[in-house]
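Peer 1: only geometry, no sequence info:
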């Protein structure tokens, strides 16, 4: 793979290879992934017939976050996303806290996506398949971000084709009943909020476009275009799929489903399509895993450059122009988790960390001036408030674990600052 450089000097820069279509595809690969196959059932369990309302609420918060992130990414087109924005706009601590929450939460998400691949592709050997998937995609990422974008393009095409087949089968079947879309007594305000928090997990992939800011051509123009495009396409796809599945299974049937889309095609009388849906779910999880590894490794690179993580992780491969050490470390940690842990419960924890991450992004966007491309004031306000409300509406175990991890990261930061202050004259 070529010999990496170890020479000291200024930070090595990544290569700008990605255009608007590449960035949109990477965002779609992050969002139209395993979430649509797995998140609908727990969300329906929480929201009941208010599922579509939860989806709309999650989309509104995601839109505000996306707008704030796009303006910030255009202003600061460097790897690291909200880690960079928080550091530049709010101070070193807030940037560090955003980066810490992102890396820890998304590393757990990587393992969850890998195990999703295994459970769909070969349930009896889920851990082994998960490890193999992580190794394979780490190699792809190591070979260059352009190759990752092309692979993601193929994955998105396969997933969209499978989802289209599910929608057509469900809406054209005799089992479809549009009355099931009405909001009933089983929908509570708290349940709708909790479901929105869970569904937000599936929307959060647009951050991958921002974290790849250093590898995007003309970022001031490309990123503000790519993020809303990717989010808008994802919302349309999610809404159509949710409506199709609800009209066949209804809120109760959906909340009890272990594989909602497979159950939907069986209920629609086209059971032969179920294996195809399983393949689509596995491919979708691969797309999410690929994009997650990209995002986590770039944030690791940014934090290593500022020595919040070991500086050796800031190295960029001279040939492939990727943060190779960061990618290898992330891949190794995810391999260990995928081989040893059942991390399905980490979805709620990851949602908490991601919502905290975007809360800092919205607070950072609030500080932009009109000359710096500040969004309309209501956007970061709604985004910040929405992130906080949805984060604390998640299951109690997710809130406690997420808050504990953020507090631990803050404590580590405080100890390092204290040690550094003592060493300085």
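Peer 2: Nice, thanks for sending it over. All of these numbers come straight from a predicted model, not from anything done at the bench.

Peer 1: switch to C-alpha atoms for all contacts and neighbour counts from now on
Peer 2: Will do.

Peer 1: Can you name the element that comes right after the longest helix along the chain?
Peer 2: Counting by DSSP state H, the longest helix found in the chain is helix 219-256. Sequence-wise, the next helix or strand beyond helix 219-256 is helix 260-267, with elements assigned using DSSP states H and E.

Peer 1: elements contacting that following helix?
Peer 2: Here helix 260-267 touches helix 34-38, helix 145-171, helix 219-256, helix 274-305, going by 3 or more Cα pairs under 8 Å, 6 or more residues apart in numbering; DSSP states H and E.

Peer 1: Okay, the most centrally placed residue in the chain and residue 75: tell me how far apart.
Peer 2: What sits nearest the mean C-alpha location of the chain, by Cα atoms, centre = their mean, is residue 205, with 3.5 Å. For residue 205, the distance to residue 75 equals 20 Å [Cα to Cα, to the nearest Å].

Peer 1: Also residue 21?
Peer 2: Distance of residue 21 to residue 75, computed by Cα to Cα: 20 Å.

Peer 1: for residue 125, same thing?
Peer 2: Separation of residue 125 from residue 75 (Cα to Cα): 46 Å.

Peer 1: which of these two has more neighbours?
Peer 2: Neighbour count, other Cα atoms under 10 Å: between residue 125 and residue 75, residue 75 has more, with 16 against 12.

Peer 1: Report the contact partners of residue 212.
Peer 2: Contact partners of residue 212, counting by Cα atoms under 8 Å, 6 or more residues apart in numbering, are 78, 79, 80, 81, 294, 295, 298.

Peer 1: Among those residues, find me the one that's closest to residue 67.
Peer 2: Nearest to residue 67, judged by Cα to Cα, of the contacts of residue 212 is residue 81 at 13.2 Å.

Peer 1: thought the closest one was touching residue 301?
Peer 2: No. Between residue 81 and residue 301 there is no contact under Cα atoms under 8 Å: 11.1 Å.

Peer 1: Give me the more crowded residue out of those two.
Peer 2: Per other Cα under 10 Å, whichever of residue 81 and residue 301 has more neighbours is residue 81, with 32 against 28.

Peer 1: Any idea how many residues pack against the closest residue to that one other than its chain neighbours?
Peer 2: Nearest residue to residue 81, sequence neighbours excluded (Cα to Cα, 6 or more residues apart in numbering): residue 211, at 4.3 Å. Residues lying near residue 211 (other Cα under 10 Å) number 27.

Peer 1: then this one, side by side with the first:
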């Protein structure tokens, strides 16, 4: 193994855990509220649309990861299949989009753990959370994978308890499932784009391809298992929220899962849900920082970012400089970002990333799935809130300008 290559240490189970911890995070506790405001009672349709697009993206990413089992994900796929610019655009979109996601996760931890903090303290505490998880990643991917396994297990148990509480002790109303009361196709697509924030994470397995044992067999299996499990969990949570709160109640709630549990009368369970949200956000942040640092590593190898960030720690076997820089940037962003704005911006940038992945997979043959995935990514990105679209386009344009200046 050369000095700048990573050791293959992850098996299928560990890769599935990394994917689960990347998806089952703050998204399931936060994304349903703005999505319900956009789609109304058609929220299940929006969830299905987001799931279909996620499946296409996952399938395309898995096929490409088998062909190119290196760190970097779609940055590598776009570069190899479409050309250097498209790989760069995908990597840039991933880094800036997931930086916003990391900041959103850190802020979610603080919001749920210490909701009464004022002044500079929320930002400082969010920065401390980022620093702690960056230190964990710094000491090796296996330790991070074990921590993610614990966090995602607790999160799943908390979500299961919330769903059981609604159906066992609540007053479910089937009227909340009347999709004819929805806001129309545009609202469904916008909600699907916002819900995509809660799905994005399955390709974290692909960005770790350089550290996965037997990638040709492990990556497709891990992606399929992780996405299938997450879709089942989200469907159960969405149904519980709709029948207990209705679409308007979900849209108005700051914490719809905790609100649904509180409305059942089981108030003692509400703090458990809040703790679950904190742990879920921690697990997602753990995996997100891991994935962003690997994309920075790949882009630095090609000198699209400072080449010094491509260094791999001789003892821990991780891109330590990339992880430290990512941690610093995320901590700074967390002090200023708005949570719901971060969700929309992140969704736009990551949808662009997966659009490049589907376009890359199109060149491999078997083109139905890549075409559906590419079309879905473009539609969902275009129908997101206007502020998210404009800010996303501005950041992508800035990245494109930087690329052009570098080429000159």
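Peer 2: That came in fine, so what should we check first? As the structure is a prediction and not an experimental result, all values here were calculated from the model.

Peer 1: Can you find the partner of the residue nearest to residue 81 of the first structure in the second structure?
Peer 2: Using TM-score structural alignment, the equivalent of residue 211 of the first structure in the second structure is residue 207.

Peer 1: which residues does that match contact?
Peer 2: Contacts of residue 207 of the second structure (Cα under 8 Å, 6+ apart): 70, 71, 72, 73, 74, 291, 294, 295.

Peer 1: Tell me the most packed of these, by neighbour count.
Peer 2: residue 74 (34 neighbours).

Peer 1: Touching, that residue and residue 86? I think so.
Peer 2: No. Look at residue 74 of the second structure against residue 86 with Cα under 8 Å: they stay out of range, at 9.2 Å.

Peer 1: and for those two, which residues touch both?
Peer 2: With contacts defined as Cα under 8 Å, 6+ apart, the residues adjacent to both residue 74 of the second structure and residue 86 are residue 356.

Peer 1: and residue 119 of the first structure, what does it touch?
Peer 2: Neighbouring residues of residue 119 of the first structure by Cα under 8 Å, 6+ apart: 125, 126.

Peer 1: Now which residue in the second structure aligns to it?
Peer 2: So, by TM-score structural alignment, residue 119 of the first structure is matched to residue 111.

Peer 1: Can you tell me what residue 393 of the first structure aligns to in the second structure?
Peer 2: Looks like residue 393 of the first structure aligns to residue 383 there (TM-score structural alignment).

Peer 1: same deal with residue 185 of the first structure?
Peer 2: Checking TM-score structural alignment: residue 185 of the first structure goes with residue 181.

Peer 1: Could I get the full set of helices for the stretch 1-150 of the second structure?
Peer 2: 12-23, 27-30, 32-39, 43-67, 74-81, 84-113, 121-138, 141-169 (DSSP state H, counting those that start in this stretch).

Peer 1: and of these, who's closest to residue 334 of the second structure?
Peer 2: Nearest to residue 334 of the second structure among these is helix 84-113 (4.4 Å), distances taken as Cα to Cα.

Peer 1: Counting neighbours, show which residues of the closest one come out buried.
Peer 2: 86-113 (16 or more other Cα atoms under 10 Å).

Peer 1: Any idea which of the helices of the stretch 1-150 of the second structure gets closest to residue 337 of the second structure?
Peer 2: That would be helix 84-113 among the helices of the stretch 1-150 of the second structure, by Cα to Cα, at 7.1 Å.

Peer 1: what's the angle from that closest one to helix 270-301?
Peer 2: Comparing the axes of helix 84-113 of the second structure and helix 270-301 via axes from the mean of the first three to the mean of the last three Cα atoms, to 10 degrees yields an angle of 160 degrees.

Peer 1: Residue 216 of the second structure matches what in the first structure?
Peer 2: Matched by TM-score structural alignment, residue 216 of the second structure corresponds to residue 220 in the first structure.

Peer 1: and the gap between that match and residue 240 of the first structure?
Peer 2: Going from residue 220 of the first structure to residue 240 of the first structure by Cα to Cα gives 32 Å.

Peer 1: What of residue 294 of the first structure?
Peer 2: Residue 294 of the first structure sits 28 Å away from residue 240 of the first structure, taking Cα to Cα as the criterion.

Peer 1: burial of the nearest residue to residue 250 of the first structure once chain neighbours are set aside, as a residue count?
Peer 2: Of all residues beyond its chain neighbours, the one nearest residue 250 of the first structure is residue 180 (5.4 Å), with distances taken as Cα to Cα, 6+ apart. Residue 180 of the first structure has 17 neighbours, counted by other Cα under 10 Å.

Peer 1: my read: residue 116 of the first structure touches residue 284, true?
Peer 2: No. Judged on Cα under 8 Å, residue 116 of the first structure makes no contact with residue 284 at a distance of 9.4 Å.

Peer 1: which residues are in contact with both of those two?
Peer 2: With Cα under 8 Å, 6+ apart, residue 116 of the first structure and residue 284 have common neighbours residue 34.

Peer 1: returning to what we had before: and the longest helix of the first structure, what does it pack against?
Peer 2: Against helix 219-256 of the first structure (3+ Cα pairs under 8 Å, 6+ apart) you get helix 20-31, helix 40-47, helix 51-75, helix 145-171, helix 207-211, helix 260-267.

Peer 1: picking up where we left off before, quick check, the residue nearest to the centre of the first structure in contact with residue 30.
Peer 2: Yes. The criterion here is Cα under 8 Å, and residue 205 of the first structure meets it with residue 30 at 4.4 Å.

Peer 1: got a list of what the match of residue 185 of the first structure touches?
Peer 2: Residues in contact with residue 181 of the second structure (Cα under 8 Å, 6+ apart) are 40, 41, 42.

Peer 1: hmm, try it at 7 Å
Peer 2: For residue 181 of the second structure, the contacting residues are 40, 41, by Cα atoms under 7 Å, 6 or more residues apart in numbering.

Peer 1: what about it, distance to residue 379 of the second structure?
Peer 2: Note on residue 181 of the second structure: its distance to residue 379 of the second structure, by Cα to Cα, is 22 Å.

Peer 1: Over to residue 54 of the second structure?
Peer 2: Distance, residue 54 of the second structure to residue 379 of the second structure, using Cα to Cα: 13 Å.

Peer 1: and if you look at residue 153 of the second structure?
Peer 2: The value you get for residue 153 of the second structure to residue 379 of the second structure, if Cα to Cα is used, is 34 Å.

Peer 1: again, but for residue 330 of the second structure
Peer 2: Separation of residue 330 of the second structure from residue 379 of the second structure (Cα to Cα): 28 Å.
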